[in-house]
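1. got a sequence here, can you model it:
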Amino acid sequence: MYRYDQYDHLIVRERIAQYRDQVARRLNDELAEEEFLPLRLQNGLYMQRHAYMLRIAVPYGLLSSAQMRMFGHIARKYDRGYGHFTTRQNIQFNWIELEHTPDILTDLASVEMHAIQTSGNCIRNITTDEFAGVAADEHIDPRPFCEVLRQWSTFHPEFAALPRKFKVAINGAVEDRAAIAVHDIGLTVLRNEAGEIGFKVMVGGGMGRTPILGSVVREFLPWQHMLTYIEAIMRVYNLHGRRDNKYKARIKILVKAVGLEEFARQVEQEWTDLKDSPSTLTEEEMARISAYFPLPAYETLPSTDPRAGHEDNKAFANWLQRNVKPHKVPGYSAVVLSLKKPGVPPGDATAAQIDFVADMADRYSFGELRVTHEQNLVLADVRQSDLFTVWQQVKAQGLATPNIGLLTDMICCPGGDFCSLANAKSIPIAAAIAHRFENIDFQHDIGEIELNMSGCINACGHHHVGTIGILGVDKDGSEWYQVSIGGAQGNNSAIGKIIGPSFSAHQMPEVIDRLLQVYVRERTEEERFLDTVQRLGVAPFKEHVYATPIASGALVGEDEYA
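-> Below is the predicted model of the structure:
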C-alpha cells in the first residue's frame, strides 16, 4: 500500500498546525461559528445533534493493521469506544470534543492518515472495489490509479471550492463492485482490442434528491490521459455548475441541463489544451506508484476444500457460502467480516473489535485489510487452510454473521440518532427489521437482497440502489418511511421505484414481510427478489402491501437505540 513521502508528511503536519491554531481561536471566541465552519469542514469535522463528528479518510478503502489499531485508540481515548464505517469506505467517530481534534489529527498523521477530503465542496475520498488486487474476475488492479487520483485531487487549488461535493469511483473487474454508475465520475479500467489499457468514463451519476445513473462520455480513454481528461471534466463543471442552489449544484444536474452530447463537446474542447500538459501520466510515474502495491509473499498452495473434516458444521458452511469470496491466487480466499450482527447498528465496530481485526490482519492477511462501501471489513488474503480457524475466531468476536448479500446485511446511515440533516431515525428501523428476519435459514432461502436505508434525501445509505430502499421523510413533524423496490448497483445498476405512500416506523417490519411474501409466492426457480421485481413490476408488491391496514405495535430496539 502507498506510504507517505516527505512532501505528504510536510503537508499534513502544516495542515494540522494551521488547524490547531484555528481551533484555539474558536475556543477563545476569536472566530465565530460561521467563520470556523468552512475551516473545520476542510478537516473532516461536522457538528451533529449531540457532538462533533470526525470523518477520517481511508483512501480506496485500504488499511494497514497499524492504521486500524489507531482507530481503536481514537475510539477508546476520544470517543465512546466505537467507530462507524461508512459507504465511502471511511470511518467516522460521533462523540468528539472540539478541543481534542488537533490531537486526533496528530495521532492519525503518525500512521500516515488524515481527515482531508471527507467533507466540503471538494473531490472526496476516491473509492474502488474492496477486492481490488485479489479479485478472481479482475482485469487490472485499479489501486495505483486510485492513488494517482488521490494525490492529484488533494489540495488541488482549482477544485478546492467546487459548486458541490464531488465523488469518483474506479472499477477494474468484470463485476462492478464500486457502484460507479452512481458517482459524479465513474471509471472502468479495461483493455481495448489491441490490448491497450484505458478507461470507460461515465459522468453525471448520483443519488440524493435527484437520483440519476451516469452516462458514458467516452468509451475508451488511454490511461496516460486519466488526469487530463478528468481535469477537463472538472473545469467544465466548475465553470458552469450552479452555485445559487445547492440542490441543483451537482454535475448530474449540469449534464442533464445541457445534454450529454453538448457536455461531452465542451469536455473534449477543454481537453484539447490539456492532453499534452504536465498532467499526462508516464510509464515511469505509473511504475513508481505501482511499486507501492506489490503482490504479497504468496505461498504456492493447492486449492483445497475448506469444508473437508467439517462437513456436518452447518454454521461454518453458511459462512463459507456468504462471507468467503474467490481469490485470483490458488489456495487463498478473501474473507468478509460482517459488521451486521443483529442488535448492532450496521457499520459499527467497537474498539476491541477494531484491535482484534488488526491482529487478524497481521496473523492471516499480510497485515492489510479493506473497508467495503457496504460497511463491512475484508481480510483479502487468507489461506484456505486457515479458514476454519479464522471463522472460529471472528465468530467469537461477533464478526461472522453469515449474511453478506442477504437481507440483514443492510446499508444504513446513522440517521436521526446522530445526524442533524436527517428527517428520521435509521438505526431503530434496521434493528427491528434485523430482529424480525434474524433466522439465517430464512435469509438463505430468500437469497440475495440489498436493503439500503437513508435517514434523509442526501442518500448516504444508498437507498436508491437498494433492492429494497427505505428513505426517512418528515411528514407534519413526524418520522415516516418511504419504500422503493427494484434498485440495483453493479453492472446492471437501476434506481428503485417508490411503491406508494410512506409508513410509520412501527409498520416497517411488516411492510418488508409483505414484500417478501409476494416474492416467495411469485418467484420462479433460481429467481432473486430483484429478478421477480423486474419481471412483474411494482404493482403486485404494492397491491399486497396496501391491501389491509398494517397495525402499529412496539418497535423492537426503539428504546435501545433511541
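2. CA atoms for contacts and neighbours, from now on please.
-> OK.
3. select the longest helix from the chain.
-> helix 6-27 (DSSP state H).
4. and the contacts of that helix?
-> With contacts defined as C-alpha atoms under 8 Å, 6 or more residues apart in numbering, helix 6-27 is touched by 31-33, 36, 39-40, 43, 98-99, 102, 105-106, 109, 112, 114.
5. give me the buried positions along it.
-> Residues 9, 12-13, 15-16, 19-20, 22-23, 26 are the ones in helix 6-27 that count as buried (16 or more other C-alpha atoms under 10 Å).
6. same check, this time on stretch 216-223
-> 216-217, 220-223.
7. returning to what we had before: kindly give a single PyMOL line that selects the buried subset of the contacts of helix 6-27.
-> Restricted to buried positions by 16+ other C-alpha under 10 Å, the PyMOL selection for the contacts of helix 6-27 reads:
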select buried, resi 39+40+43+98+102+105+106+109+112+114
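8. where do the helices sit along the stretch 251-400 of the chain?
-> 251-258, 260-272, 283-290, 314-323, 351-364, 387-396 (DSSP state H, counting those that start in this stretch).
9. surely Phe159 and Val236 touch.
-> No - look at Phe159 against Val236 with C-alpha atoms under 8 Å: they stay out of range, at 11.3 Å.
10. could you also give me the structure for this next sequence, so I can compare it with the first?
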Amino acid sequence: MYQYNTVDQQIVDERVEQFRDQTRRYLAGDLSDDEFLALRLMNGLYIQRQAPMLRVAIPYGLMSANQLRKLAHIARTYDKGYGHFTTRTNIQFNWPKLEEVPDILAELAQVQMHAIQTSGNCIRNTTTDHFAGVTPDELEDPRPWCEIIRQWSTLHPEFAYLPRKFKIAVTGSAEDRAASQVHDIGLHLVRNAEGDIGFEVLVGGGLGRTPVIGKVIREFLPKQDLLSYLDAILRVYNLNGRRDNKYKARIKILVEAMGVDAFRDQVEAEWQHTRDTELRLTDAEIARVKGFFQPHPYEALPAESPALQQQLQSDSDFKVWFERNTRAHKVSGYRCVVVSLKPLLGAPGDITDRQMDVVAELAEQYSFAEIRSTHDQNLVLAEVRQDDLYAVWTVLTEYNLARANINTLTDMIVCPGFDFCALANAKTLNISDAINAEFDNLDYLYDLGDIQLNMSGCINACGHHHVGHIGILGVDKKGEDWYQITLGGSGREDASLGKVLGKAVAADEVPAVLRKILETYVEQRTDEERFLDTVRRVGLTPFKEKVYASAH
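-> Here you go, the predicted structure:
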C-alpha cells in the first residue's frame, strides 16, 4: 500500500494545526457558524442530529493493521466505542466532542490518515473493487490508478469549490463491485483491439433525487492520458455546472441538459489543451506508483488443502461460512475472507473498538497486515492461506464477525437514518433490525440466493436504494415513518434503477411486505434464476398483486 513521503506528512500535519486554530477561534466566538461551516467540512466534520460526526478517509478502502488499530483507539478514547463504515469505504465517528476533533486528526496523522475531502464540494474518496489485486477475473490491479487520482485530486486548488461533491470509481474486472456506473465518473480498465490496456470512461452517473446511470464518453483512453482527461471533464463541469440550485448541481444534471454528445465534444476540445502538458503520465511515474502495490511474498502452496477439506467435512458451521464468506484468490492456496459487519441485531456497517483490534490482529497474523473496507459496508482479509481459514473463522465467530450472510438479504446496505443524520426523513436501523428478526433462518436465505437489499432514510440515497435488487426509501408522512419499495435495481455491471412497487407502507408492515415479495419470487422463479433475473423477466405486476391484494 502507499506510504507517505515527507511532503505528504508535512501537509497533513500542518492541516491539523491549521484546523486546531480554527476550532479554537470558533469556540472562542471569533468565527461565526457560517465562517466555520466551510472550514469544518474541509476536514470531514459534520453536525448531525445528536452530535458532530467525523468522516475519516480510507483511500480506495485499503488500510494497514496499524491504521485500523488507531481507529479502534479513537473509537475507545474519543467516541462511544465504535465506528461506522460507509459505502464510500470510509469510516465515521458519530459522537466526537468538537473541541477534541483536532486531537483526533492529530492521532490520525500519526498513522498516515486524515479526514481531508471526505465532505464538501470537492473530489471525494476514489473507490474501487474490494478484491482489487487478488481476484482471478481482473485485467489489471486498479489500486495504483486510484492512488494516482488521489494524489492529483487531494487539495487541488482548481477543484476545491466545485458546483457539488464529485465521486470517482475505478474497476479492473468485468464484474463491477464498486458501483462505478452510478458515480460522477466511472473508469473501467479495458483492452483494445491492439492489446493495449486503457480506460473506458463513463460520466454522469449518480443517485439521490435524480438517479442516473452513467454514460460512456470514451471507449478507450490510453493510460498516460488519464489525468489530463479527468482534468478536462472537471473543467467542463466546473465552468458549466449549476451553482444556483444544489439539487441540480451534479454533473449528471449537466450531462442530461447538454446531451452526452455535446458534453463529450466539450471535454474532447478541453482535452486538447491539457493532454500534452505536465498532466501526461510518464512510464516512470506509473511504475513508481505501481511499486507501492507489488504482490506480497506468497508461499508456494498446493491448490488443494487436505487440512481444509477435513475441517469442512467435520464442521458444518465452518463449511457454510466458507461457502458464503470466502472468495477465490488468484494465487494458489489462498482465499479472500469477507468479515461480515451485518450481525443479527446491530447497525449494518458498525464495528466496535474491540472488534477493530481483533481484525487488526488477524490481519497481522494471517493477511500481510492489510484490511480492506467494502462498498457493501463489510471488511475483507484478502490474503489468507487456506490452512489458516479455520483459525480465522474461530476468532471471527467469537467476536460476532462471522455471520455467514454475505450476498444474502440480510447483508444489507443501510444508511444511519434519522437516528443520526440531520438530513434523514425516517429511521432505518429499526427497520433493518425488524428485517433481521423476520428473516433469521439462514437456510431460507441461502435458498433465496443472492439478493441485494439497500435502504436509505431520505432521497439523498446514501444507502443506494435505487440500485438495490430490493430498495427501501424512508419517507415522512405527517410525522410518521413510511417506506417506499423499489424492485429491479442493480449497481453491478448490469446496472439498472429500481422501479417503485406501489404506495409506501407503514414501518411495522415492512417485514411482511418483504415476505410477500420473496414468496412471489419463489413462485415465479425458474431453476438457477436470481431474484433480479426474475423481476426483470416477469415485471412488477405479480409482486404488486401479492403485496397489495389485501388492500383491494
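11. what residues are up against the residue of the second structure positioned farthest from its centre?
-> Within the second structure, His552 marks the point farthest from the mean C-alpha position, 40.5 Å out by C-alpha atoms, centre = their mean. Applying C-alpha under 8 Å, 6+ apart to His552 of the second structure gives no contacts.
12. corresponding residue for Glu448 of the first structure in the second structure?
-> When the second structure is aligned by TM-score structural alignment, Glu448 of the first structure is paired with Asp450.
13. so its match, which of the three states?
-> Counting by DSSP: H, G, I helix; E, B strand; the rest coil, the backbone at Asp450 of the second structure sits in coil.
14. that one: neighbour count?
-> Using other C-alpha atoms under 10 Å, Asp450 of the second structure has 19 other residues around it.
15. check Val335 of the first structure too.
-> 29.
16. that one against Arg322, yeah?
-> No - the pair Val335 of the first structure / Arg322 is not scored as a contact, 9.5 Å apart, by C-alpha under 8 Å.
17. hey, where'd the helices end up in the stretch 401-550 of the second structure?
-> Counting by DSSP H, counting those that start in this stretch, the helices of the stretch 401-550 of the second structure are 429-438, 442-448, 510-524, 531-538, 541-548.
18. okay, those helices in JSON lines with distance to Asp196 of the second structure and mean neighbour count next?
-> Putting the helices of the stretch 401-550 of the second structure into JSON lines (distance: least, C-alpha to C-alpha, whole Å; neighbours: other C-alpha atoms under 10 Å) gives the following:
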{"stretch": "helix 429-438", "distance to Asp196 of the second structure": "46", "mean neighbour count": "19"}
{"stretch": "helix 442-448", "distance to Asp196 of the second structure": "41", "mean neighbour count": "14"}
{"stretch": "helix 510-524", "distance to Asp196 of the second structure": "43", "mean neighbour count": "17"}
{"stretch": "helix 531-538", "distance to Asp196 of the second structure": "34", "mean neighbour count": "17"}
{"stretch": "helix 541-548", "distance to Asp196 of the second structure": "46", "mean neighbour count": "16"}
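19. quick one: the residue farthest from the centre of the second structure and Gln22 of the second structure, what's the gap?
-> 60 Å (C-alpha to C-alpha, to the nearest Å).
20. what's the answer for Val203 of the second structure, then?
-> Taking C-alpha to C-alpha, one finds Val203 of the second structure at 36 Å from Gln22 of the second structure.
21. what do you get for Gly241 of the second structure?
-> 30 Å.
22. and stretch 528-539 of the second structure, which stretch of the first structure?
-> Counting by TM-score structural alignment, stretch 528-539 of the second structure falls onto residues 526-537 of the first structure.
23. what does the matching stretch rub up against?
-> So stretch 526-537 of the first structure is contacted by 446-449, 467, 485-488, 519, 522-524 (C-alpha under 8 Å, 6+ apart).
24. the second structure: which residue goes with Arg265 of the first structure?
-> Using TM-score structural alignment, Arg265 of the first structure lines up with Asp265 in the second structure.
25. measure its match to Asp231 of the second structure for me?
-> Asp265 of the second structure is 15 Å from Asp231 of the second structure, by C-alpha to C-alpha.
26. so which of the two has more stuff around it?
-> For Asp265 of the second structure versus Asp231, the count of surrounding residues by other C-alpha under 10 Å is larger for Asp231: 22 against 12.
27. what's the average distance of the one helix or strand the more buried one maps to to the first structure?
-> Here Asp231 of the second structure, judged by DSSP states H and E, is contained in helix 226-240. Comparison of helix 226-240 of the second structure with the first structure after fitting gives an average deviation of 0.4 Å (mean C-alpha distance after the TM-score superposition for the first structure).
28. how far away from the center of its chain is that helix?
-> 24 Å (C-alpha atoms, centre = their mean, to the nearest Å).
29. list the contacts of it.
-> 149, 152, 159, 162-163, 199, 251, 254, 266-268, 270-271, 274-275, 277, 279-281.
30. now for Ile459 of the second structure, how many residues are close by?
-> Neighbours around Ile459 of the second structure, by other C-alpha under 10 Å: 21.
31. that one: what's it in contact with?
-> So Ile459 of the second structure contacts 208-209, 473 (C-alpha under 8 Å, 6+ apart).
32. what lines up with it in the first structure?
-> In the first structure, Ile459 of the second structure lands on Ile457 (TM-score structural alignment).
33. what of Asp476 of the second structure?
-> Asp476 of the second structure maps onto Asp474 in the first structure, by TM-score structural alignment.
34. and the gap between whichever residue in the second structure pairs up with Asn423 of the first structure and Gly479 of the second structure?
-> Alignment note (TM-score structural alignment): Asn423 of the first structure maps to Asn425 of the second structure. Distance, Asn425 of the second structure to Gly479 of the second structure, by C-alpha to C-alpha: 9 Å.
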